[in-house]
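Visitor: Sequence and predicted structure are below.
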Amino acid sequence: MKYIDEFRDGELARGLARAIAAEVHPERSYRLMEFCGGHTHAISRYGLQDLLPPQVRMIHGPGCPVCVLPIGRIDSAIELATRHGAMLCTYADTLRVPASGGLSLYKARAQGADVRMVYSCDDALALAEANPGREVVFFAIGFETTTPPTASVIRKASERGLKNFSVFCNHVLTPAAMTHIMQAQTGPDAVALDGFVGPAHVSTVIGYAAYQAFAEHYRKPVVIAGFEPLDMMQAILMLVRQVNDGRAVIENQFTRAVSREGNLKAQALVAQIFTLRDAFDWRGLGEVPASALRIRDEYVEFDAERRFGLDYRQVPDHKACECAAILRGQKRPQDCKVFGTVCTPDHPIGACMVSSEGACAAHYTYGRFRAADQQDTL
């Protein structure tokens, strides 16, 4: 397939692997975090870690929108569908995330709650129009990629005068999470990092210039990369070269989709509908300042949190689950005692095994955990 197969050429991948090996200094290590869950899946699916020299270690980041959603937010969504009797609409992966009391949105639906899977937020808007006697809530999650569509449906609902539609907003921000990870470099959650593979889809919206201040302040290189194996290998080569040169700049490997400024029209739409929260609770990272969005007061009638008076409370993860440490880059999926045994995609204990972008799901699906006996010597 044109423009896909070209980025999956095995011989070119091996050539890039040889180039990386030639650039690597044998006496040092290169610890690179792929922020996005899509990159984690690309690494596992195509066995890219096996092509890299032992000095280069790829570390999972918190870039899975379902994974970073804390249990308390899932509990609030269940409350909307049960106690408030709303028709709750959301994306598929969110339905399976374990919540408090052994529940999930799937299980709440099995007990009679009206929970619906939708393919887009416009589907939720259509359900509100088709059911004027029901309260319809769209459970919105995701990074900057999925925020503009949510903003669009809120504006449409306002223009159409819909009184039975609202949004439970859980949109979070990439640069804030990256900053939080770097600020923890000297604390108990410290993870030594030499650079970041920057997210692809997020960057199509916010542009690669959005990471400039991050690279300058923390002196860590960021290379924006696409999701194909050759994208990843080229981005890793670019990072290795920056580390060797002592540089810390933003480079854009994904030039076919990402520009410096990003999608200005989408950014303007988001700014019209949303504003920054003071702080937001992330699974694995805790409360992160200025890391999420809320609906502006001008559109308060479409804010489900305020319409239904939701009271968020923090809920600890399952004691056996290492999802939080995996999202921080402190541990690998195979370091979790329940990984691949009690916790599987069919019976997940934690969010990292649920999501199609989760690190545990990637390792389990593509068999990378079979290398668990290989010790990390970096």
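Guide: All right, it came through fine. Numbers count the residues shown, from 1 in each chain.

Visitor: CA only for contacts and neighbour counts going forward, please
Guide: Will do.

Visitor: relative to its centroid, which residue of this protein is most remote?
Guide: No residue in the chain sits farther from the centre than Gly133, which is 34.8 Å out by Cα atoms, centre = their mean.

Visitor: Just say helix, strand or coil for that residue.
Guide: Applying DSSP: H, G, I helix; E, B strand; the rest coil to Gly133 yields a three-state assignment of coil.

Visitor: Which secondary structure state does Ile326 sit in?
Guide: Secondary structure of Ile326, reduced to three states by three-state DSSP: helix.

Visitor: What's the local residue count around it?
Guide: As a burial measure, the neighbour count of Ile326 was computed by other Cα atoms under 10 Å and equals 24.

Visitor: nearest spatial neighbour of it, skipping sequence neighbours?
Guide: The shortest distance from Ile326 to any non-neighbouring residue, by Cα to Cα, 6 or more residues apart in numbering, is to Arg332 (5.7 Å).

Visitor: Tell me who's in contact with the one you found.
Guide: Under the criterion of Cα atoms under 8 Å, 6 or more residues apart in numbering, the neighbours of Arg332 are 59-60, 326.

Visitor: Relative to Ile224, how far out is it?
Guide: Using Cα to Cα, to the nearest Å, one obtains 23 Å as the distance from Arg332 to Ile224.

Visitor: try Cys89
Guide: Per Cα to Cα, Cys89 is found 32 Å from Ile224.

Visitor: Against that first model, consider the following:
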Amino acid sequence: MKFIDEFRDHARARQILEHITTLVARLAEQRGGPVRIMEVCGGHTHAIFHYGLEAMLPPELELIHGPGCPVCVLPMGRVDDCVAIAERPEVILATFGDAIRVPGSRKSLIQAKADGADVRIVYSPTDALALARKHPDREVVFFGLGFETTIPSTALTIAQAAREGVDNFSVFCNHITIIPTLKAILDNPDHRLDGFLGPGHVSMIIGTDPYRFIAEHYGCPVVVSGFEPLDILQSLLMVVRQLHDGRAEVENQYQRLVTSDGNLTALEAFHQVYEPRENCEWRGLGSIAESGVQIKAAYGAYDAERKFAVPNQQVADPDSCRCGDVLTGNLKPWQCELFGKRCTPDQPRGALMVSSEGACAAYYQYGGGNVDSPNHSTSQAES
């Protein structure tokens, strides 16, 4: 498939869906329950809702919307730390746009901006470095977010700042990694997952080899998937076929962009600048060992946590917020009592309603904001 229309071909989608339906029916009958597959990546979650794929799948196939949206798993305490930095009079806080409305315990970054903090939206860490060059009398702090997909670009920017001697630039590092997180999910004795759609963007960096432990030690199939409708449907079929055949392997549906060993240049930059954190807090998931990274001492001058005093306190989400239950597959977005009522994209109470890759925001947008039923409105894929 070379052209975009081929990735959205209705006839081919129906053929794949027929195969999925047949195999899933057999598996559900054998198991006495549904087949549960987690799509790890928030980009997949968004695409699934955008194209109405979940509504097209057989009811015996249950999709679990995983933790692969970095904005969604940003803990409230880290938002508070970032706001504290932004409120310093000497600071220009540069951030990606999807992080500006994530609620903290006091306020979000956009509320801090309304109160007078100099918060600016940028499209890359190099934009933040350019701000530091332009404003040598100010401290420019970049709010570093994302999985392995964005870690190399931040690392390369830090290394560039060091080479140029731009000493008024630093990064508030909140980068996280996917492999320890998947292991923590699988080590939870309550997990009921049968397989995974592996994240496409992250896998472009790390490759497919790091997922082997999931198949070898936990007996769960993994298929790394692209993001178009037929990518996702084909990947689901590949997972279901493995389950039907009694196999547990790592397969690569996204071969046009993903290799087994990943992007070695990006990985080199990653390891040059960063090292694992002993523990990292995730919103809704708690503390996961070595699931985040921190800036190495050699680049400590560019670490905002070393340059500025931050509260660094853990803050629990409100009891009414059920983001953690949604992330772990114990609750669907529409089953949360806040969904679509006291929690909307305009006034989010939980992080999953902020980012377009969050399950709650995606369902609210593409499910018509229906707060009472899991049925989707007519989607692009069905029209």
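Guide: Yes, it's here. As the structure is a prediction and not an experimental result, all values here were calculated from the model.

Visitor: Trace the residue nearest to Ile326 of structure 1 over to structure 2, please.
Guide: For Arg332 of structure 1, the aligned residue in structure 2 is Lys332 (criterion: TM-score structural alignment).

Visitor: And for Ala86 of structure 1?
Guide: In structure 2, the residue equivalent to Ala86 of structure 1 is Val91, according to TM-score structural alignment.

Visitor: for Phe165 of structure 1, same thing?
Guide: Looking across to structure 2 (by TM-score structural alignment), Phe165 of structure 1 lines up with Phe169.

Visitor: quick revisit: not counting sequence-adjacent ones, nearest residue to the residue farthest from the centre of structure 1?
Guide: Computed as Cα to Cα, 6+ apart, the closest residue to Gly133 of structure 1 that is not its neighbour in sequence is Asn164, at 7.5 Å.

Visitor: and what of Pro98 of structure 1?
Guide: Setting aside the residues directly before and after it, Pro98 of structure 1 is nearest to Ser104 in space (Cα to Cα, 6+ apart), at 5.0 Å.

Visitor: circling back: just give the number of residues close to the match of Ala86 of structure 1.
Guide: Using other Cα under 10 Å as the criterion, Val91 of structure 2 is surrounded by 19 other residues.

Visitor: thought it was touching Val141?
Guide: Yes - using Cα atoms under 8 Å, Val91 of structure 2 makes contact with Val141 at a distance of 6.9 Å.

Visitor: shared neighbours, the two?
Guide: When contacts are counted by Cα under 8 Å, 6+ apart, Val91 of structure 2 and Val141 are jointly contacted by no residue.

Visitor: what's the burial count for Ile4 of structure 1?
Guide: For Ile4 of structure 1, the tally of surrounding residues (other Cα under 10 Å) stands at 9.

Visitor: Quick check: the nearest residue to it once chain neighbours are set aside vs Tyr364 of structure 1, distance?
Guide: Closest residue to Ile4 of structure 1 apart from its sequence neighbours, by Cα to Cα, 6+ apart: Glu228 at 7.9 Å. Glu228 of structure 1 sits at a distance of 20 Å from Tyr364 of structure 1 (criterion: Cα to Cα).

Visitor: cool, Arg306 of structure 1 as well?
Guide: Separation of Arg306 of structure 1 from Tyr364 of structure 1 (Cα to Cα): 39 Å.

Visitor: more neighbours, those two?
Guide: For Arg306 of structure 1 versus Tyr364, neighbours defined as other Cα under 10 Å are more numerous around Tyr364 (20 against 14).

Visitor: My read is that that one contacts Gly340, right?
Guide: Yes - with contacts defined as Cα under 8 Å, Tyr364 of structure 1 counts as touching Gly340 at a distance of 6.7 Å.

Visitor: those strands in structure 1, which residues are they?
Guide: Under the criterion DSSP state E, structure 1 contains strands at 30-36, 56-63, 87-90, 115-117, 136-142, 165-171, 195-198, 222-224, 250-252, 274-276, 279-282, 286-289, 293-295.

Visitor: Mind putting those strands into a markdown table with mean neighbour count and distance to Phe7 of structure 1?
Guide: Conversion of the strands of structure 1 to a markdown table gives the following (neighbours: other Cα atoms under 10 Å; distance: least, Cα to Cα, whole Å):
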| stretch | mean neighbour count | distance to Phe7 of structure 1 |
| --- | --- | --- |
| strand 30-36 | 24 | 18 |
| strand 56-63 | 24 | 20 |
| strand 87-90 | 26 | 32 |
| strand 115-117 | 20 | 33 |
| strand 136-142 | 25 | 27 |
| strand 165-171 | 25 | 31 |
| strand 195-198 | 27 | 17 |
| strand 222-224 | 28 | 16 |
| strand 250-252 | 24 | 16 |
| strand 274-276 | 18 | 37 |
| strand 279-282 | 20 | 34 |
| strand 286-289 | 16 | 36 |
| strand 293-295 | 23 | 35 |
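
Visitor: any chance of the ones you listed in JSON lines, with distance to Leu310 of structure 1 too?
Guide: Formatted as JSON lines, these follow (distance: least, Cα to Cα, whole Å):
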{"stretch": "strand 30-36", "distance to Leu310 of structure 1": "30"}
{"stretch": "strand 56-63", "distance to Leu310 of structure 1": "26"}
{"stretch": "strand 87-90", "distance to Leu310 of structure 1": "14"}
{"stretch": "strand 115-117", "distance to Leu310 of structure 1": "18"}
{"stretch": "strand 136-142", "distance to Leu310 of structure 1": "13"}
{"stretch": "strand 165-171", "distance to Leu310 of structure 1": "10"}
{"stretch": "strand 195-198", "distance to Leu310 of structure 1": "34"}
{"stretch": "strand 222-224", "distance to Leu310 of structure 1": "37"}
{"stretch": "strand 250-252", "distance to Leu310 of structure 1": "40"}
{"stretch": "strand 274-276", "distance to Leu310 of structure 1": "18"}
{"stretch": "strand 279-282", "distance to Leu310 of structure 1": "15"}
{"stretch": "strand 286-289", "distance to Leu310 of structure 1": "18"}
{"stretch": "strand 293-295", "distance to Leu310 of structure 1": "14"}
